[in-house]
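[1] The amino acid sequence is not available; the structure is as follows:
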């Protein structure tokens, strides 16, 4: 049988498809699916799906695979899955990037990653034969495992929380709000490929173990990673993240300020607006929450919905970007913005990805 060696990103995408994390997708997207998703944010059958999931190959690999009815997918020389190729295609990448990311500028990390994929895309149904086993894999739960955990605990309302950052007080605030309205909280940090300057998987998990272990009710929180690439696609990725958490058994999903954003490419609440477009069609309810900040006048973590001083000179925004900057410069974050126990948990842990993966 003809074989194709996958890289780490491709293997993890294969795994997510095979485990049902990207349902109803059952393979890497063919050309019809790609164009439908890019143009309409739906698969050809009508199911909401906002981002392409792609397998790219070189010209030589495409020629070798072209007439193969079945392809063994390998990683490290070991067969980990199978692919039944349906078509091979190329796309106008700048045009597609403008639709997906709202820009064709290579300075955008999602656009750069998309441009750097091999020239030919291969569509086709896949089968996962072997789970990925990397240094991060011990912290990963499958959709069937999380659904079983939620059922065992009797949770009927489960809120999913997406993050790529070490926890700070703003995220903790959102999680506490969620726990007021649900039986349980599923915190699922994304730890796949990210850009330089983002937190390492080790730092994110160290921070969340400290938070869940010391400051949230353990019996009402499940913590597990999501190993897939960060697309930095803003509003579209917010919808994608919601669909993934639906597949893991969540009934609700938090979309906050600048969800999956990067730089100034998206408006602070553009993701709120896009998710409204699909209300009732996602299989999961969106909790649209405003970005918390610290207000010294209110003496607490608040949002513009609850604080009359929003935008005043004393208000302190809390963002992952700001927390990263403080830690990079060796400062101790204000304990009103990040718990000292979280900072202590990061000692001796590599904090930041030093170069684009």
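    Nice, thanks for sending it over. Since the model is a prediction, treat every value here as computed from it, not as a measurement.
[2] Only C-alpha atoms from now on, for both contacts and neighbour counts.
    Will do.
[3] What segments of the stretch 101-250 of the chain are helices?
    With DSSP state H, counting those that start in this stretch as the criterion, the stretch 101-250 of the chain has helices at 109-116, 143-152, 169-181, 201-215, 235-247.
[4] what's in contact with the fourth one?
    Counting by Cα atoms under 8 Å, 6 or more residues apart in numbering, helix 201-215 makes contact with 136, 164-167, 189, 191, 218, 221, 223, 341-343, 345-346, 349-352, all of which sit outside it.
[5] and if we set it to 6 Å?
    165-166, 191, 342, 345, 351 (Cα atoms under 6 Å, 6 or more residues apart in numbering).
[6] how about JSON lines for the residues you listed, with distance to residue 158 added?
    As requested, these are exported to JSON lines (distance: Cα to Cα, whole Å):
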{"residue": "165", "distance to residue 158": "21"}
{"residue": "166", "distance to residue 158": "22"}
{"residue": "191", "distance to residue 158": "21"}
{"residue": "342", "distance to residue 158": "25"}
{"residue": "345", "distance to residue 158": "27"}
{"residue": "351", "distance to residue 158": "30"}
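[7] ranking the helices of the stretch 101-250 of the chain by burial, who's on top?
    helix 235-247 (a mean of 24; mean count of other Cα atoms under 10 Å).
[8] right, and residue 73 touches residue 84 too?
    No. Counting by Cα atoms under 6 Å, residue 73 stays clear of residue 84, with 10.2 Å between them.
[9] quick one, which of the two is more surrounded?
    Legend: neighbour count by other Cα atoms under 10 Å for residue 73 and residue 84, higher for residue 73 (24 against 18).
[10] another one to put next to it:
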């Protein structure tokens, strides 16, 4: 496609995904790209339509588009991604982009990408959006289950560990339906999105009631990175129709403090504005005295008896090829991750498997993850200790 065409602009996958969220109403009541006046008002008041709103929805494409200088009000521009038309925008106005001011497309002003000098406002349309497909699928499930109490969890699950399982079960017990928003990893050593979605779905299918849980993937979207603005998560949850949002007390950006002996967070205002209940869970640990996963609030034993579910450290072990104990991560999850990180690690893996482990007398080809699972089973064997 010729970029010189006056009726086309290029966008990237990230912008396409964020535009899809806006269009589907998952980032608040505003479903258009804001003009200069609206953007200035959000920056000044922190609100839109009397609801808390952290960033203006002002759009300055990151990919260089020379034709933006000549864009006029009333013009329709096709949105192009990888040489395909994926939508359009009807231009209401064009205004100067202040790169020092945040927007939903550039929430971290410390990272100044080579974005356009102009912002575009107006109504727009997105074609064939995975966000829309997931939303519609959820709405159908919600109707079929007549779900009223819907709880949201937003996490990168990088990796999925036992404390996450504890949160899942606690949440499912207290809701008609649970929505799990899977977000991109923000650390440099984070696992890729496809792998995370694969092991999350495998775990849900094997160990959770699938008729009461829905996995909503948010691929190619970095605005939820590191949970720096948990207000966005409450807006996201409410936009899908959730009535509760569950976050952990160690949630980055939560700003937790006490006022008159009552816990307060920056989410309190979002909770009131969007009529969504925010539940802050304590940290979950494994206590070697209780011999189970407990919360730090309910366990009477000291921290020297606690094993902590530190995602970064577990990830370091896995990337080093070390299998975490099953008290931290389920064997199926560890086996899948290691098999993806170290494909064909052992040239003679089949021989090793047959020479170490019992078989039913039939030589069968074993996948890498089956080898790791069997090895983990032996790590759990205690009668020789």
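    That came in fine, so what should we check first? Everything quoted here is computed from the prediction, not taken from an experiment.
[11] Quick TM-score on the pair, please.
    The TM-score (TM-score structural alignment, normalised by the length of structure 1) is 0.80; 326 aligned residues with a Cα RMSD of 3.0 Å.
[12] As CSV, the contacts of helix 201-215 of structure 1 with neighbour count and distance to residue 300 of structure 1 would be great.
    CSV is the format used below for the contacts of helix 201-215 of structure 1 (neighbours: other Cα atoms under 10 Å; distance: Cα to Cα, whole Å):
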residue, neighbour count, distance to residue 300 of structure 1
165, 24, 21
166, 27, 20
191, 24, 30
342, 22, 18
345, 17, 24
351, 20, 27
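[13] from those, which is closest to residue 6 of structure 1?
    Nearest to residue 6 of structure 1, judged by Cα to Cα, of the contacts of helix 201-215 of structure 1 is residue 191 at 18.7 Å.
[14] So that closest one sits against residue 229, correct?
    No. Using Cα under 6 Å, residue 191 of structure 1 makes no contact with residue 229, being 7.7 Å away.
[15] Helix, strand, or coil at residue 334 of structure 2?
    The three-state assignment at residue 334 of structure 2 reads helix, by DSSP: H, G, I helix; E, B strand; the rest coil.
[16] What does it correspond to in structure 1?
    By TM-score structural alignment, residue 334 of structure 2 lines up with residue 343 in structure 1.
[17] Show where stretch 170-178 of structure 1 falls in structure 2, residue numbers please.
    Taken onto structure 2 by TM-score structural alignment, stretch 170-178 of structure 1 occupies residues 163-171 there.
[18] List of residues touching the matching stretch?
    Identification of contacts with stretch 163-171 of structure 2 by Cα under 6 Å, 6+ apart yields residue 284.
[19] Now that stretch on structure 1. Mean distance?
    Compared with structure 1 after fitting, stretch 163-171 of structure 2 has a mean deviation of 1.2 Å; criterion: mean Cα distance after the TM-score superposition for structure 1.
[20] quick check, distance from that stretch to the centre of its chain.
    Offset of stretch 163-171 of structure 2 from its chain centre (Cα atoms, centre = their mean, to the nearest Å): 16 Å.
[21] likewise stretch 62-70 of structure 1?
    Relative to the chain's own centre, stretch 62-70 of structure 1 is displaced by 32 Å; criterion: Cα atoms, centre = their mean.
[22] Now do it: everything it contacts.
    Residues outside stretch 62-70 of structure 1 that contact it (Cα under 6 Å, 6+ apart): 83-84.
[23] end-to-end on it?
    Length of stretch 62-70 of structure 1, first residue to last, Cα to Cα, to the nearest Å: 13 Å.
[24] what's the closest non-adjacent residue to whatever residue of structure 2 lines up with residue 4 of structure 1?
    By TM-score structural alignment, residue 4 of structure 1 lines up with residue 9 in structure 2. The spatially closest residue to residue 9 of structure 2, leaving aside those adjacent along the chain, is residue 79, at 5.5 Å (Cα to Cα, 6 or more residues apart in numbering).
[25] and if you look at residue 12 of structure 2?
    Spatially, and ignoring its direct neighbours in sequence, residue 12 of structure 2 is nearest to residue 81 (6.0 Å; Cα to Cα, 6+ apart).
[26] which one in structure 1 is aligned with that neighbour?
    Residue correspondence to structure 1 (TM-score structural alignment): residue 81 of structure 2 is matched to residue 75.
[27] distance of its match from residue 16 of structure 1?
    Residue 75 of structure 1 sits 15 Å away from residue 16 of structure 1, going by Cα to Cα.
[28] Same drill for these two, tell me which one is more crowded.
    Per other Cα under 10 Å, whichever of residue 75 of structure 1 and residue 16 has more neighbours is residue 16, with 25 against 17.
[29] Trace the more buried one over to structure 2, please.
    By TM-score structural alignment, residue 16 of structure 1 lines up with residue 21.
[30] next one: stretch 184-204 of structure 1 to chain centre, how far?
    8 Å.
[31] Give me the residue at the spatial middle of structure 2.
    Closest residue to the average C-alpha location of structure 2: residue 183 at 1.6 Å, with Cα atoms, centre = their mean.
[32] quick one, what contacts that residue?
    Applying Cα under 6 Å, 6+ apart to residue 183 of structure 2 gives the contacts 155-156, 218.
[33] what do you get if the cut-off is 7 Å, keeping everything else the same?
    155-156, 217-219, 224 (Cα atoms under 7 Å, 6 or more residues apart in numbering).
[34] Where strands are concerned, which of these count?
    Among the contacts of residue 183 of structure 2, the residues falling in strands (DSSP state E) are 155, 217-218.
[35] As a markdown table, the residues you listed with distance to residue 252 of structure 2 and neighbour count would be great.
    As requested, these are exported to a markdown table (distance: Cα to Cα, whole Å; neighbours: other Cα atoms under 10 Å):
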| residue | distance to residue 252 of structure 2 | neighbour count |
| --- | --- | --- |
| 155 | 12 | 20 |
| 217 | 21 | 20 |
| 218 | 19 | 21 |
